[in-house]
Each structure stands twice: as C-alpha cells, then as structure tokens.
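Enquirer: got a structure for you, letters missing:
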C-alpha cells in the first residue's frame, strides 16, 4: 500500500465495513478494505484505510453512521 494511508476503522463485520466504504466513496473519499480474516473460520479483523488528507472527513462520516458499541480506531 502507498504511504500516507491510515487505518481508521476496524471490525469483524464485513457487511458493515463495506457500507462505510461505500459512504466514503459517495463523499469522494478513497478508502481501502484490508480483510485479515481467516477464510475458513471467520476470525480476525477487517481494517479500513484512507489517505491522511481525508482522515478527518472520513472519521466524521463514520461517526454519523456509528451505533453504540461500534469499533473505531
């Protein structure tokens, strides 16, 4: 991955992180999902990265979408 990208969200729910990535994309914020889950047993984490310049805007969008108990970094 190119430099200047920052991990902004971590979860185990692929559906949730994909919804967040799509919301960021709709707001012209580039985001990359890195799935570190084991393919057989579905344990591990899924991480969302965005460019440093977009971090504040991305975190604001995630905060708007957040439910109590969600995992942000």
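Expert: All right, it came through fine. Since we're looking at a predicted model, the values are computed, not measured.
Enquirer: when you work out contacts or count neighbours from here on, use the C-alpha atoms and nothing else.
Expert: Fine.
Enquirer: can you tell me the SS state at the most centrally placed residue in the chain?
Expert: The centroid of the chain falls nearest to residue 48 when counting by Cα atoms, centre = their mean (2.8 Å). Under DSSP: H, G, I helix; E, B strand; the rest coil, the three-state class of residue 48 is strand.
Enquirer: here comes the other one, which I'd like you to weigh against the first:
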C-alpha cells in the first residue's frame, strides 16, 4: 500500500468498511481498508478506508452523497 494514502472514513464495523471501499472502487476511486483491529479479539480497534490524495475530494463527496 502506498504510504501517502489518506484516511477518508473510520469505523469499527468491517462490513461497513468493505461496503464503502467497494462503492468507491465502483466509482473508479482506488481505495483500501486498513485494519487496525486487535487480531486476537477483532472487536477492539478501527478500520480505516484509505484513498490516494488525488482522489480525496471525490471520495469524501461519494461518502457524503451516499450518507455513509
């Protein structure tokens, strides 16, 4: 993963993170999910949806438009 990517969404729900990522990808906005949850339990921590800086504004607009 490119270390210059920017967080556009944070959640504790893995399904929500994946739905947002897939929506961004379908809108031709490259996105990844960075999982920062504890691997032992999976209930502590967050998941961050990340995009490259040049797609940040488009990603935020997509998220706001879809009320995610």
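Expert: Good, I have the coordinates. Remember, predicted model here, so these are calculated numbers, not experimental data.
Enquirer: related to what we said a few turns ago, ok, now which ones touch the residue nearest to the centre of the first structure?
Expert: The neighbourhood of residue 48 of the first structure, defined by Cα atoms under 8 Å, 6 or more residues apart in numbering, consists of 7-10, 17, 21, 31-34.
Enquirer: just the buried members of the residues you listed?
Expert: Among the contacts of residue 48 of the first structure, the ones that count as buried by 16 or more other Cα atoms under 10 Å are 7-10, 17, 21, 31-33.
Enquirer: rewinding a little: where does the spatially closest residue to the residue nearest to the centre of the first structure that is not a sequence neighbour sit: helix, strand or coil?
Expert: Distances taken as Cα to Cα, 6 or more residues apart in numbering place residue 33 nearest to residue 48 of the first structure, at 4.7 Å, with adjacent residues excluded. Put simply, residue 33 of the first structure is strand when judged by three-state DSSP.
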